[in-house]
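Engineer: The following block contains a protein sequence and its predicted model.
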Amino acid sequence: MLLDIPATIAQLEGLLVDTVRISRLSGAPIDPDTGEPVREIVYEGQGALLSTHGQITATQMTGVDWAGESAAWYQLLTPLTAPVAEPGDQVEVIGAADTTSVAVGRLWYAEARTQASTWEVVRVTRLDEQGGSVGAML
């Protein structure tokens, strides 16, 4: 079975219904007002946050296991036009299409660089929720 890459990209991007923000440590000193490290926004736009259950649901909807297996409980999906996330980048859902979403305002960290693939149809980044092992190191 041949995969229609452009159709799959369009189908998956249609599932990116939330607004996400990715920020990265800027290298600037600590913000004197907050005492927090200074971060710069590297992406703000279309995205989706999927738990392992959400990945299974999306696979059932599209008929393709495009996310594959992952040890991460959460994965961030962004369009191919979004920048590649780096380890330690902070991810926040700033707007959710679902008004009952509990994701808005929660923080995650990229565990590793955005996954690479020969046939990329959406950017997939493994996440660790703040307070997890990656968040504890930052």
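Structural biologist: Now that the structure is in, tell me what you want to look at.
Engineer: drop to CA atoms for contacts and neighbour counts, all remaining ones
Structural biologist: OK.
Engineer: What strand or helix carries the residue nearest in space to the middle of the chain?
Structural biologist: In the chain, the centroid-proximal residue (C-alpha atoms, centre = their mean) is L76; its distance is 2.0 Å. Taking DSSP states H and E as the criterion, L76 maps to strand 74-78.
Engineer: Which neighbouring elements make contact with that strand?
Structural biologist: The criterion is 3 or more C-alpha pairs under 8 Å, 6 or more residues apart in numbering; DSSP states H and E, and the helices and strands that strand 74-78 contacts are strand 39-51, strand 123-129.
Engineer: Next one for the comparison:
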Amino acid sequence: MGAICWGGGLMAGLDLSALVPMVEGMILLDTLRFSRPGTGQPVFNDATGEYDYPVAQTVYEGPGAVQAAGGALGGVSVVPLPNLPWTDETRSPYRALTPLSAPVAERDMIVSVVAVHPGGDTALIGRQWRAQDPGGAGTLGVVRITALDQMQQNQDGA
């Protein structure tokens, strides 16, 4: 543990590592999967009437949690994305919580809930989100937080 110079004196730095196992055991109860989208275009499957997406590459599968990112869910972008003449689809702000040991999510990674803990919300299984930015990192974290936007259409193969 390092020392911090504050007001001319030395003070021990804040170490939250002792909290990590407790927080992980209380919050990271479900199983999340982080995947890189497969490359290539989806192909229409005449037999099912749906698109088959290229197989995604799993980067992380392990303990985690998904929760609404404050306030009311949903909303509409009022400013078009660059190079698009229309506003983007609705925004559904969520966040994924994973252990600090999990890899940092990349922008546009697909996040899905693979399993929920007993008594958990089974409606989460099968939903998919897209990482809005690389996963957060900070000097005082006990879990990694990744901003998510719920996808309107699932991309299977993850």
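Structural biologist: Now that the structure is in, tell me what you want to look at. Here the structure is a predicted model, which means the values were calculated and not measured.
Engineer: what's the TM-score here?
Structural biologist: Overall, the chain-to-chain superposition scores 0.70 on the TM-score scale (TM-score structural alignment, normalised by the length of the first structure); 114 aligned residues with a C-alpha RMSD of 2.7 Å.
Engineer: SS state for the residue located most distally from the centre of the first structure?
Structural biologist: Of all residues in the first structure, P32 sits farthest from the chain's C-alpha centroid, using C-alpha atoms, centre = their mean; the distance is 29.2 Å. Recorded secondary structure, P32 of the first structure: coil (DSSP: H, G, I helix; E, B strand; the rest coil).
Engineer: Can you tell me how far it is from Q90 of the first structure?
Structural biologist: Applying C-alpha to C-alpha, to the nearest Å, one obtains 20 Å for the distance of P32 of the first structure from Q90 of the first structure.
Engineer: quick revisit: so which bit of the second structure is the strand holding L76 of the first structure matched to?
Structural biologist: Under the alignment (TM-score structural alignment), strand 74-78 of the first structure falls on residues 94-98 in the second structure.
Engineer: All the helices of the first structure, residue numbers only.
Structural biologist: For the first structure, applying DSSP state H gives helices covering 5-13, 52-62, 133-137.
Engineer: Quick one, which of these gets closest to V121 of the first structure.
Structural biologist: Checking those against V121 of the first structure by C-alpha to C-alpha gives helix 5-13 as the closest, at 4.8 Å.
Engineer: Once aligned, what mean separation remains between the closest one and the second structure?
Structural biologist: On the superposed models, the aligned residues of the second structure are on average 1.6 Å from helix 5-13 of the first structure, with distances taken as mean C-alpha distance after the TM-score superposition for the first structure.
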